[in-house]
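> Below: sequence and its predicted model.
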Amino acid sequence: MLDWVLTNGWAAWLIIALLLGVIEVLTLDLTFLMLSGGALAAAAQSGVTGGNVVLEVITFVVVAVLLLFALRPRLLRRLHRGPGADALSNTDRLPGQPCVVLEQVSEQTGLVRLDGDVWTARSVSGTVYPVDQAVFVQRVEGATVVVTHNNPRPTGGVQN
């Protein structure tokens, strides 16, 4: 068995890479994937040099360490950022949204229905908006929307 491993080192490294890949699928931590990359590099080294075990082990260690410390942190940051990380937050999407006054809105207080939720509201310039009037969100200040009768962000057409 040992004789086969020494003469077919590339195959042994490929088996190790495959096993590390399977462990990575089970753990999803990217550590074993980096080790698997080192094993693939060692398999390539074995195919080129024809069985220098010391050189293969050194190749495995060097490549695995480089992948672990150079590539893995970048990949983890990108994965944890997730899709749409550069997209607007929920409150950033609210300006320009229509809402309906539920309780008279003045410069100090009021209530509006916005996307099915009730929000505290106040008007922009002291204008008083009566119940059932359609208004638009101008900005969000904490848990209060500041509303106006003009849409500050028109939805039609192409915006630059």
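Nice, I can see it. None of the values given here were measured: they were computed from a predicted structure. Residues are numbered from 1 along each chain as shown.
> Only C-alpha atoms from now on, for both contacts and neighbour counts.
OK.
> I'd assumed Gly84 was in a helix, is it?
No - inclusion of Gly84 in a helix is not indicated when DSSP: H, G, I helix; E, B strand; the rest coil is applied; the result is coil.
> okay, now the one to match up with it:
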Amino acid sequence: MWILWLIVGIVFSVAEILYSGFFLIWFAIGAFLTIIVSFFTDNILYQSVIFLVISIILLLTLTKHFAKKFASGHTFPTNIDSLIGKKGIVIQNVGKDSFESGLVKLDGEIWTAVSQDGNAIEKGAVVQIHEIKGVRLIVSEAQN
């Protein structure tokens, strides 16, 4: 019978790898622990009950803990978020309010930009990116 539980454990392990939600892993562990029980009894009903009890106890007690532990890891800025904090050069004046956008060159790309504090920013000024809303950079003149 232990081969049955080994196969069940492998199936749940592979399914967890594909799903990766800390749900099926507990059933895989339950199946692997049931292998030990299968050496002491051939009764499939007892083995199944042990499998379900172990799996459900692990599911109810450890899922939230592991999900929080791995979800609260450090995040790294990627794609557009990595632009925040960088500096660019104004190539078309940025107006006084959000209706008067200008153009900023940043990392070789041209972006539409608006002033964060409502002050006009002249062509050639160095600006710092504070936020991105849609496809517009929210900038202010960089302090040296």
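That came through, no problem. Being a predicted model, the structure only gives us computed values, none of them experimental.
> All the helices of the first structure, residue numbers only.
Across the first structure, reading from the start of the chain, the helices by DSSP state H fall at 2-7, 9-27, 31-49, 53-66, 72-81, 90-93.
> Residues contacting the third one, please?
It stands for helix 31-49 of the first structure. Contact partners of helix 31-49 of the first structure, identified using Cα atoms under 8 Å, 6 or more residues apart in numbering, comprise 9-14, 16-18, 20-21, 23-24, 52-53, 55-57, 59-64, 67-68, 72.
> Repeat the analysis, applying 7 Å as the threshold.
By Cα atoms under 7 Å, 6 or more residues apart in numbering, the list of residues contacting helix 31-49 of the first structure from outside reads 9-10, 13-14, 16-17, 20-21, 23-24, 52, 56-57, 59-61, 63-64, 67-68.
> Repeat that for stretch 133-144 of the second structure.
Residues outside stretch 133-144 of the second structure that contact it (Cα under 7 Å, 6+ apart): 111-117, 121, 125-132.
> Go again with 10 Å.
With contacts defined as Cα atoms under 10 Å, 6 or more residues apart in numbering, stretch 133-144 of the second structure is touched by 80, 83-90, 94, 98, 101-104, 111-122, 125-132.
> one step back: quick one: the helices of the first structure as CSV, columns for distance to Val145 of the first structure and mean neighbour count too.
Below are the helices of the first structure laid out as CSV (distance: least, Cα to Cα, whole Å; neighbours: other Cα atoms under 10 Å):
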stretch, distance to Val145 of the first structure, mean neighbour count
helix 2-7, 70, 12
helix 9-27, 44, 18
helix 31-49, 46, 22
helix 53-66, 50, 18
helix 72-81, 28, 12
helix 90-93, 10, 11
